[in-house]
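J.: the amino acid sequence is not available; the structure is as follows:
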């Protein structure tokens, strides 16, 4: 989903090593909390700022300085609306939020399935470049095995079977072969450029 951000401004990964949390980072899963007898949820957010050091209107290149003082040059693609509104000294702000909700359904009868959706919002004509990308993936899978000694659960989804570890051991006591798990994963990435008052 984050690749779609080129249509907004730049990839967040260029500004901070913390970006790209959905790509193998375990912090979201470590944050999972029980929210009901059969549900768990986890959320984490990262905010990054970078100062615009220089703007090349002809090549559409920006030199940005992040919070650690590191500089990076990025090129805004043609899809970035209102590029000429960006000025030296402006602040680029990125907020990335991801959430995961899991619901256990005892002996569910729904078909294993996956649904994806995304929404892109861009700034209006004449405003500073910016926007937001929101992507959601919903999936239903069937539990094939519960391995309590290894704190692991094997789930068969619509396309593949995966095994994952569960932090909260008490959750395993509620899981049985044949139960279904419904998962909803959401990413939201917002980018904005604010003018600095001079």
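T.: That came through fine. Since we're looking at a predicted model, the values are computed, not measured.
J.: CA atoms for contacts and neighbours, from now on please.
T.: Noted.
J.: how about residue 114, secondary structure?
T.: Recorded secondary structure, residue 114: strand (DSSP: H, G, I helix; E, B strand; the rest coil).
J.: how many other residues sit next to it?
T.: Look at residue 114: counted by other CA atoms under 10 Å, it has 16 neighbours.
J.: doesn't residue 158 make contact with it?
T.: Yes: the criterion here is CA atoms under 8 Å, and residue 114 meets it with residue 158 at 6.8 Å.
J.: what do these two both touch?
T.: residue 140 (CA atoms under 8 Å, 6 or more residues apart in numbering).
J.: report the contact partners of the closest residue to residue 194 other than its chain neighbours.
T.: Of all residues not flanking residue 194 in the chain, residue 91 sits nearest, at 5.2 Å (CA to CA, 6 or more residues apart in numbering). Contact analysis of residue 91 by CA under 8 Å, 6+ apart lists 49, 50, 51, 52, 193, 194, 195, 196.
J.: check it against this one:
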């Protein structure tokens, strides 16, 4: 899990700095009778314009001209493979699917993670991801306010807005809802001109 944290820290720093540089972002919404899925994808690229091997610092420049300096942690494998002109790509995707369950079960919460680092001697990079599944009980439906109150496995409640009256009419107290949230982050470094 140490690798995941190291890669995530690098990615968050890069995302925070480069986000102002107008990343490519796509959002897709899919609605079924008893299920809705929202998917989002963001991709950003920058070119390596400076490397300080002593401090493990890389200077990146976005296509829009924004310059960012990042310190790369020891957990990031293959730092010595980075070269001037390399292109760093960060891709982040997430999705949320909310489904009305047909069969009643027990409120629950599960989470699983994945991680993958580049091979030794290759350009730095890797992928981290996780999937969280929550089954919650419908404890109230307010047609006037267009809300559904859900109670999770730890007893916490949340009110969700349901704009579609047809969907709201299909939900009743005692039903269960399953929410599956997935996210993945990939960082790759490619030689210039590739």
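T.: All right, it came through fine. The model shown is predicted, which means the values in this text are computed figures rather than measured ones.
J.: before we move on, the earlier item: what's the match for the residue nearest to residue 194 of structure 1 in structure 2?
T.: Aligned by TM-score structural alignment, residue 91 of structure 1 pairs with residue 87 of structure 2.
J.: ok, its match to residue 5 of structure 2 distance?
T.: 23 Å (CA to CA, to the nearest Å).
J.: all helices of structure 1, in order?
T.: 27-30, 169-172 (DSSP state H).
J.: quick one: secondary structure of residue 9 of structure 2?
T.: Residue 9 of structure 2 ends up helix, using three-state DSSP.
J.: that one: how many residues sit nearby?
T.: If we define neighbours as other CA under 10 Å, then residue 9 of structure 2 has 14 of them.
J.: equivalent analysis for residue 147 of structure 1, please.
T.: By the measure other CA under 10 Å, the count of residues near residue 147 of structure 1 is 12.
J.: what do you get for residue 178 of structure 1?
T.: 17.
J.: surely it touches residue 141?
T.: No: under the criterion of CA under 8 Å, residue 178 of structure 1 makes no contact with residue 141, lying 9.6 Å away.
J.: was I right to think residue 118 of structure 2 contacts residue 79?
T.: No: judged on CA under 8 Å, residue 118 of structure 2 makes no contact with residue 79 at a distance of 11.1 Å.
J.: quick check: neighbours shared by the two?
T.: Contacts common to residue 118 of structure 2 and residue 79, judged by CA under 8 Å, 6+ apart, are residue 124.
J.: the more surrounded of the two?
T.: Neighbour totals were compared for residue 118 of structure 2 and residue 79, and residue 79 leads with 21 against 16 (other CA under 10 Å).
J.: look up how far residue 42 of structure 2 lies from the nearest residue to that one once chain neighbours are set aside.
T.: Nearest residue to residue 79 of structure 2, sequence neighbours excluded (CA to CA, 6+ apart): residue 124, at 6.3 Å. For residue 124 of structure 2, the distance to residue 42 of structure 2 equals 20 Å [CA to CA].
J.: same check, this time on residue 92 of structure 2
T.: From residue 92 of structure 2 to residue 42 of structure 2 the distance is 5 Å (CA to CA).
J.: also residue 181 of structure 2?
T.: From residue 181 of structure 2 to residue 42 of structure 2 the distance is 16 Å (CA to CA).
J.: now swap in residue 139 of structure 2 and tell me
T.: Taking CA to CA, one finds residue 139 of structure 2 at 35 Å from residue 42 of structure 2.
J.: do residue 168 of structure 2 as well
T.: Residue 168 of structure 2 is 31 Å from residue 42 of structure 2, by CA to CA.
J.: got it, and residue 192 of structure 2?
T.: Distance from residue 192 of structure 2 to residue 42 of structure 2, by CA to CA: 22 Å.
J.: please identify which of those two sits among more neighbours.
T.: The residue with more neighbours, out of residue 192 of structure 2 and residue 42, is residue 42; 18 against 13, by other CA under 10 Å.
J.: ends of stretch 16-33 of structure 2, what's the gap?
T.: Terminal-residue distance, stretch 16-33 of structure 2 (CA to CA): 37 Å.
J.: buried among the contacts of residue 91 of structure 1? Need that as a selection in PyMOL.
T.: Buried members of the contacts of residue 91 of structure 1, defined by 16 or more other CA atoms under 10 Å, are picked up in PyMOL with:
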select buried, resi 49+50+51+52+193+194
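J.: adding distance to residue 150 of structure 1, write the contacts of residue 91 of structure 1 out as JSON lines.
T.: Below are those laid out as JSON lines (distance: CA to CA, whole Å):
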{"residue": "49", "distance to residue 150 of structure 1": "41"}
{"residue": "50", "distance to residue 150 of structure 1": "43"}
{"residue": "51", "distance to residue 150 of structure 1": "47"}
{"residue": "52", "distance to residue 150 of structure 1": "49"}
{"residue": "193", "distance to residue 150 of structure 1": "47"}
{"residue": "194", "distance to residue 150 of structure 1": "49"}
{"residue": "195", "distance to residue 150 of structure 1": "53"}
{"residue": "196", "distance to residue 150 of structure 1": "53"}
